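have a look at this prediction, sequence included:
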Amino acid sequence: MPEVIQEWVTRQADRRPEGTAVAGADRTLTYGEIEALSNRLARSLRERGCAQGDRIALLMPKSATAIACIVGIYKAGCVYVPLDPASPVGRLQRIVRACGSRWVLAAGPVGDALEALTTGGEAVPGLAVGWLGRAPAEGRRFTPSLTPAEIEAHPSGWLACATRSHDPAHILFTSGSTGAPKGVVITHANVIHFVEWAKGYFGLGPDDRLSGHSPLHFDLSVFDIFGAFAAGATLCLVPPELNVLAHRLADFIRSERLTQWFSVPSVLNYLARFDAIRDGDFPALRRVLWCGETLPTPTLIHWMRRLPHPVFTNLYGPTETTIASSYYTLPGCPGDERAPIPIGSACGGEELLVLDPDLRPVPRGEAGEIYIAGAGVSPGYWNDPDATRAAFRPDPRKGEGEERIYRTGDMGRVGDEGLVYFLGRVDSQIKSRGYRIEIGEVESALSCLGFLSESAVVAIKSEGFEGALLCCGYVARPGAIPTPVDLRRELGRALPGYMLPARWRAFERLPVNANGKIDRRALKEVFEQHESQTARHA
């Protein structure tokens, strides 16, 4: 087992340098090429003052170049912080400031965001830009401190690194209930433990071709990338535009001869909804994996009836416990569309605990809150000790030592067969299209819109592929007549697209309960009734 993540690349480069590591739309890199490029980048960063443990942000579309940059950041002894190019500039600024990054590596159509990050009144002080784009960043108000030509001038050989397994590998920012994104710290050991377990359990090898579907700021991408590198397999990057083109996405799976598909369930729903899967389709496919939210059993049956050859595995786990903490591989196609699919058993070295409010195990069949213990548990949230203490509790079975359990906020039960079943959320956090969304963060952004006097957000179940629909009820200020288009546009300046409500309704006054607080249950019923009526008349 390696000490640090980047060792997987070096090992594969030594064994099979001509083997394809990453196949992307921009370029294809062999293991030898990605080793050389990442070594040059690491030397360039060190030469320019990047020190052990510095946080380096990555702002570029998913590409072979981006993957090489991630490895190079690790080799420089630094911590990788992915930024979503589609996020509003304000959110990017908050993340860069929160993690104290002094460098951002960038490429692609991100010039406007870079200008906002580096120039003007809201710029992040002292932020240097490493421009990795093939075309020079001309006509922009920022001046790159590092270019591809300068990187290429450095030696490509191996270089020593002081990073150890317990050190942070990356910080993944998720939705925060206070309105500020939370940075989840993941160590090299966290990642290595899960990937090595998964490599053994799924039998990953050099002849595998793994999908790279998830965006880089989403934690599933860590398994896409390093699951492939640990096995010496090929990572096949899925073009993001195919997410709204079901039949072209299916064509990609066929033409790339993928042996493993891994995504959030909404993608599987989408392909099923548009009937993009033929009987006996995807002959090279060996495994279909999903994680991030519940996959409806009818969708699973749709897939399994058409594809009898791959194995289907449900993975479960929040970002705070590193990619996934439990698994359930279907023994056969479910016979009942109403039968729930368990989240299963804990991955090797991890534990799923279903506990009552006093942190005692609940009897089998009874509902409790899911806690996770073991090798995947994060050290906590970056520079946020209060949030860390609230979510990462001392393990009640082991006293006040260093062993901790993570409170997921999910409800679950243990079935008679010993498998764990997911029952839903206990708080205001929801998942839509696989993204974790704190309703509080959406409401915090809404409260900043000057033409609203009151607003509230609820989530309702969607019959589509989204999983959940965000719905906003609002009261406009006197004299203001904002339309849903106006609200989406203004809110989109503060939040990424996946966090914007899909349904809007104006009220003279929001419903309240006996305590005078907003009655969210009543608000939810209003949207559910409207959705039901719309469906009947469709």
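Ah, there it is.

from now on I want contacts and neighbour counts done on CA atoms only, so please keep to that.
Will do.

which residues sit in contact with Thr143?
Contacts for Thr143 were tallied using Cα atoms under 8 Å, 6 or more residues apart in numbering; they are Val129.

same thing but at 10 Å, please
Neighbour list for Thr143: 115, 118, 128-131, 137 [criterion: Cα atoms under 10 Å, 6 or more residues apart in numbering].

span of stretch 210-227 from start to end?
Between the opening and closing residues of stretch 210-227 lies a distance of 8 Å (Cα to Cα, to the nearest Å).

before we move on, back to that, okay, the contacts of Thr143 in a markdown table with distance to Cys347 next?
Converted to a markdown table, the contacts of Thr143 look like this (distance: Cα to Cα, whole Å):
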| residue | distance to Cys347 |
| --- | --- |
| Glu115 | 44 |
| Thr118 | 43 |
| Ala128 | 40 |
| Val129 | 39 |
| Gly130 | 38 |
| Trp131 | 39 |
| Ala137 | 45 |
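
which of those lies closest to Gly179?
Thr118 (23.1 Å; Cα to Cα).

so that closest one touches Gly126, yeah?
Yes: proximity of Thr118 to Gly126 meets the contact threshold set by Cα atoms under 10 Å, at 7.9 Å.

who has more neighbours out of these two?
Set side by side, Thr118 and Gly126 give different neighbour counts by other Cα atoms under 10 Å, the larger being at Thr118 (21 against 10).

the closest residue to Ala324 other than its chain neighbours: neighbour count?
Among residues not flanking Ala324 along the chain, Gly317 sits closest, at 4.2 Å (Cα to Cα, 6 or more residues apart in numbering). Using other Cα under 10 Å, Gly317 has 21 other residues around it.

so Gly317 is in contact with Ile343, correct?
Yes: under the criterion of Cα under 10 Å, Gly317 makes contact with Ile343 at 9.1 Å.

does Ser455 lie in a helix or a strand, and which?
Here Ser455 sits within strand 452-461, counting by DSSP states H and E.

this is the other structure I want to compare:
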Amino acid sequence: MSILVHELLSDNLTRTSGNTLLKERNMCITHSELENRSNQFSNYLFELGVNKGDRIALLMDASIDAVIAIVGIMKIGAIYVPINVSCSKEKIDYILNETESKIFIAESKYLNGLLANSSLNKIKTIIRGNEEKGFEFYRFSDYLTFSREQLKRNKIISKDIVNIIFTSGTTGTPKGVMVRHENITPFMNYVTKRFNHNELTRTLGKTPLSFDPFLTEIVPSFISGGFVYLYNNLISINHFLKVLHEEKITNFGCGPSLLLLLVENKELLRKYDLSNMQQIYFGYENCPLNTIRTLQTYLPQVTFINGYGTTETYASSTFHEINYPIPDDMESLPIGEPIEGTELLILNEEFSLTKPDEIGEMVIRGNSVMSGYWKNPKTTDEVLRVNPLFPESMEKVYFTGDLVKRNSNGDILFIGRKDTQIKIQGYRVELLEVQGFIESHPLVKECCVIVIEQKGTKKMVCYLVTKENVLTELDEIKSNLISNLEPYKFPHEWKLISHIPRNANSKVDRKILENMYRKEIHSEHNII
């Protein structure tokens, strides 16, 4: 069995060689063509002086060329560092310097404003695109002049690093998560087998390079002989559904924000033939139950799969296939049981296993756990600690900072982050638990509960989107919930909003809401 990510492609070519693997607009590439072109790119990098362990930064869209580059980088034993194309110049400069990148591969269109960057004068830069730039560079397309045979093979083992994924850095300096081959290949083999990926599987790849799910959309097809359509930008929900229809897509992954968008445009679902769709994976944060209930009625043939994962433990550590219909008494969607090779420990503050319905921190052990944060041993030691249940083993496990619990049925429920746990009136309150309860009301599309601290006191403020966004709905929601929610969990203020703001990772951006609230209060105080 293959132990290196790129071997999942080469070792399966006897079955998959002529199958179309990737499509980007009207361009296609087969499995064997990716093998050959990635060999060429690997030889190109060797000619440019790249050695095993060197870092190569990528500022690229999800494209066929990007996949060619990534597989070529793996084959030479180098480490690729994907950078979000929406990053600021300062963050790009930080990542290039922090990783001491030897090569920088960038789309021409994203280099505007970066030319004055001192880092680019020290790094060999490969440009994809035709636009001339005012500094010395190499052309991406030059790789096509190199041999299609892999001329230079460094010894690569499963513990070698594949990539360094930098976190969004919303709470401070970005952290670079080091991901090894042994973190990735077991996961790819598992999902291919569990979800029956085969030559008829047609995946929509819509994740940017800088997020770890990017590879999870591509690599299973290395194994199965399947097909991936690379979809870069969500032009409109109508265009998105048109692509699903025309490309006969069988599965895709997303965050709750896209599912909410589908619900808002649910009548469009009947306009297109989505009968090929079999699975929709979602995760990143809690999804309202009503969202899935609605989509199940419009897409009854689709299995909705909730996942839980962190970048530090590669992609997804759990999966839960949601029953149809969802039981009326379900409080929130379970995150599922651990994947093969992973164990979940739910520990209380005494580092003992929790009892049913007792909230504890999710701790993950297994072959998916990262090797650490790049050049950041202090932060690494804060989250990678010796297994408290078996300290003699000296095994490092990952303390996620996420709060979960097992209910009386044995299902694991995501509660929230330790940093969203607050104390009000002497009670501990999990903000995401309150949020989930509010979202269970049929009039609520989604909501976010934040905490505002003023003059030493804390109050909860609930921003919510309702079906019609009218005050009569808000009154009905509040009157219904006040009798079912403990008084200390009931938000002090309620505010209707047209949509919940999200960051580049599609996660709810609480800081925007906090700033909105403070600006509103400031304006009120200045009214004469």
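Received the coordinates, thanks. Not measured: the values here are computed from a predicted model.

if we can go back for a sec, buried stuff in the strand holding Ser455 of the first structure?
Of the residues in strand 452-461 of the first structure, those buried by neighbour count under the rule 16 or more other Cα atoms under 10 Å are 452-460.

tell me how far the corresponding residue of the second structure for Ser345 of the first structure lies from Gly360 of the second structure.
Alignment of Ser345 of the first structure against the second structure is given by TM-score structural alignment, with Glu337 as its counterpart. Spatial separation of Glu337 of the second structure from Gly360 of the second structure under the definition Cα to Cα is 16 Å.

looking at these two, which is more packed in?
Of the pair Glu337 of the second structure and Gly360, Gly360 is the one with more neighbours under other Cα under 10 Å, namely 25 against 18.

what is the aligned counterpart of the more buried one in the first structure?
Following TM-score structural alignment, the counterpart assigned to Gly360 of the second structure within the first structure is Gly368.

you'd agree that match is up against Leu355?
Yes: taking contact to mean Cα under 10 Å, the distance of 5.1 Å between Gly368 of the first structure and Leu355 places them in contact.

which residues of the second structure does stretch 293-307 of the first structure align to?
On the basis of TM-score structural alignment, stretch 293-307 of the first structure is assigned to residues 285-299 in the second structure.

can you pull out the helices in the stretch 351-500 of the first structure?
In chain order, the stretch 351-500 of the first structure shows helices spanning 385-391, 439-446, 484-491, with DSSP state H, counting those that start in this stretch as the criterion.

can you list those helices in TSV and add mean neighbour count?
Written out in TSV, the entries for the helices of the stretch 351-500 of the first structure read as follows (neighbours: other Cα atoms under 10 Å):
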stretch	mean neighbour count
helix 385-391	13
helix 439-446	21
helix 484-491	15
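
can you put these in JSON lines and add distance to Arg15 of the first structure?
Below are those laid out as JSON lines (distance: least, Cα to Cα, whole Å):
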{"stretch": "helix 385-391", "distance to Arg15 of the first structure": "41"}
{"stretch": "helix 439-446", "distance to Arg15 of the first structure": "47"}
{"stretch": "helix 484-491", "distance to Arg15 of the first structure": "50"}
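
nearest to Arg102 of the first structure, of those helices?
Ranking these by distance to Arg102 of the first structure, with Cα to Cα as the measure, places helix 385-391 first at 22.6 Å.

output the contacting helices and strands for that closest one.
Using 3 or more Cα pairs under 10 Å, 6 or more residues apart in numbering; DSSP states H and E as the contact criterion, the neighbours of helix 385-391 of the first structure among helices and strands are strand 380-381, strand 404-414.

to Tyr498 of the first structure, which of those lies closest?
When these are ranked by proximity to Tyr498 of the first structure (Cα to Cα), strand 404-414 comes first, at 21.0 Å.

could you measure from Phe142 of the first structure over to Ala123 of the first structure?
When distances are taken as Cα to Cα, Phe142 of the first structure and Ala123 of the first structure turn out to be 11 Å apart.

over to Glu438 of the first structure?
In this structure, Glu438 of the first structure and Ala123 of the first structure are separated by 26 Å, where distance is defined by Cα to Cα.

kindly indicate which of the buried residues of strand 452-461 of the first structure lies nearest Ala169 of the first structure.
When those are ranked by distance to Ala169 of the first structure (Cα to Cα), Ala459 comes first, at 33.5 Å.

ok, the spatially most central residue of the first structure - contacts?
The centroid of the first structure falls nearest to Phe218 when counting by Cα atoms, centre = their mean (2.0 Å). Under the criterion of Cα under 10 Å, 6+ apart, the contact list for Phe218 of the first structure reads 82-84, 172-174, 319, 323, 434-436.

re earlier: how about the buried residues of strand 452-461 of the first structure, which pair is most distant?
The farthest-apart pair in the buried residues of strand 452-461 of the first structure, when distances are taken by Cα to Cα, is Ser453 and Ile460, at 23.4 Å.

those strands in the stretch 201-350 of the second structure, which residues are they?
Shown for the stretch 201-350 of the second structure, the strands assigned by DSSP state E, counting those that start in this stretch span residues 202-205, 227-230, 251-254, 279-282, 303-308, 318-321, 337-338, 342-347.

now those strands as CSV including distance to Asp160 of the second structure?
Compiled in CSV, the strands of the stretch 201-350 of the second structure are given as follows (distance: least, Cα to Cα, whole Å):
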stretch, distance to Asp160 of the second structure
strand 202-205, 26
strand 227-230, 27
strand 251-254, 28
strand 279-282, 29
strand 303-308, 25
strand 318-321, 24
strand 337-338, 24
strand 342-347, 20
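
which other residues reach stretch 238-250 of the second structure?
Outside of stretch 238-250 of the second structure, the residues within contact range by Cα under 10 Å, 6+ apart are 23, 25, 197, 200-204, 227-229, 231, 233-234, 236-237, 251-252, 262, 265, 268-269, 271-280, 302.

that stretch aligns to what range in the first structure?
Alignment of stretch 238-250 of the second structure against the first structure: residues 247-259, by TM-score structural alignment.

residue ranges for the helices of the second structure, please.
Counting by DSSP state H, the second structure forms helices over residues 7-10, 13-16, 31-47, 64-76, 89-99, 181-194, 213-224, 237-246, 256-264, 289-298, 377-383, 431-439, 471-482, 510-525, given from the N-terminal end onward.

turn these into a markdown table, columns for distance to Lys459 of the second structure.
Putting the helices of the second structure into a markdown table (distance: least, Cα to Cα, whole Å) gives the following:
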| stretch | distance to Lys459 of the second structure |
| --- | --- |
| helix 7-10 | 52 |
| helix 13-16 | 58 |
| helix 31-47 | 55 |
| helix 64-76 | 47 |
| helix 89-99 | 34 |
| helix 181-194 | 42 |
| helix 213-224 | 36 |
| helix 237-246 | 37 |
| helix 256-264 | 26 |
| helix 289-298 | 26 |
| helix 377-383 | 30 |
| helix 431-439 | 11 |
| helix 471-482 | 16 |
| helix 510-525 | 12 |
